[in-house]
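Q: return atomic coordinates for the entry below.
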Amino acid sequence: MADIEVGPELRASAGVARALGGELAGPVKAAQDATATAAGQLTGWSVGGALAQLGREWVTPLSALQKRLVDTGVKLETSAEAHSRTERALVSGWKEGVQ
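A: Sure thing, here's the model as predicted:
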């Protein structure tokens, strides 16, 4: 009897989600820094304060998105591992029953 295995798609999806979460950190930080710099250069202009506020307000949702992507990757990998364990246990049980 052939072994049953989890398809590569679930693990690939986990890897993609984790990678996206990891790659998002740099651009988010760069955007924060650039926004703060630009806002600082516009001191005295009404748009300067608005730009600074915009930069501060986007930190929370972008950080939450990054964390969610990483967490999703971890959960997908955990699901793939649980699925594999279950399938191995089933195959083992079937093999024992056949003998």
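Q: make it CA atoms for all contacts and neighbour counts henceforth
A: OK.
Q: helix or strand for Q66, which one?
A: Following DSSP states H and E, the helix or strand that holds Q66 is helix 46-98.
Q: so which residue is smack in the middle of the chain?
A: With distances taken as C-alpha atoms, centre = their mean, the chain has L69 as the residue nearest its mean C-alpha position (1.9 Å).
Q: just give me the neighbour total for the nearest residue to G40 once chain neighbours are set aside.
A: Spatially, and ignoring its direct neighbours in sequence, G40 is nearest to G48 (6.9 Å; C-alpha to C-alpha, 6 or more residues apart in numbering). Number of residues near G48 (other C-alpha atoms under 10 Å) recorded here: 19.
Q: to check against the first, give me the structure of this:
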Amino acid sequence: MADQVTVDPQALTASSGVAKTLAEEVVQPVKDALTSATTAAGQLTGWSIAAGLGKLGTDWAAPLDALKKRLTDTGTNLQASATAHAHNEQATADAWKQPQKAAQ
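A: A predicted model of the protein is given here:
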């Protein structure tokens, strides 16, 4: 059936791990790039591009921090969704194991 929706908690958990790993792995390269831009700006004092490089180093810090936070939050939310779906599946299975009373 084309309208059927299925959720794979293991896939959500794996995706959560990927998002959290990306959030951590992006930190150092971003920090290095921002430091390099700021350092280069300092070394090029008097050159027309110095201000632009300095601005690059400072202006990109907040958006890149926001990216890290968003990746981390996405990982956390995916894990919460996986946990909720797994719990729901178990609760549904447990409910079906209970003896059913006849309708009166």
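Q: got a TM-score for the pair?
A: Here the superposed chains carry a TM-score of 0.89, computed using TM-score structural alignment, normalised by the length of structure 1; 94 aligned residues with a C-alpha RMSD of 1.5 Å.
Q: residue in structure 2 matching the residue nearest to the centre of structure 1?
A: L69 of structure 1 maps onto L71 in structure 2, with residues paired by TM-score structural alignment.
Q: check contacts around that match.
A: For L71 of structure 2, the contacting residues are 19-20, 22-23, by C-alpha atoms under 8 Å, 6 or more residues apart in numbering.
Q: please pick the buried ones from those residues.
A: Applying 16 or more other C-alpha atoms under 10 Å to the contacts of L71 of structure 2, the neighbour count classes 19-20, 23 as buried.
Q: wait, which of those is closest to A41 of structure 2?
A: Nearest to A41 of structure 2 among those is A23, at 27.2 Å by C-alpha to C-alpha.
Q: settle this for me: that closest one is touching K69, isn't it.
A: Yes - contact criterion C-alpha atoms under 8 Å: A23 of structure 2 and K69 qualify, at 7.3 Å.
Q: so the counterpart of G46 of structure 2 in structure 1, which of the three states?
A: Counting by TM-score structural alignment, G46 of structure 2 corresponds to G44 in structure 1. Under the three-state scheme (DSSP: H, G, I helix; E, B strand; the rest coil), G44 of structure 1 adopts coil.
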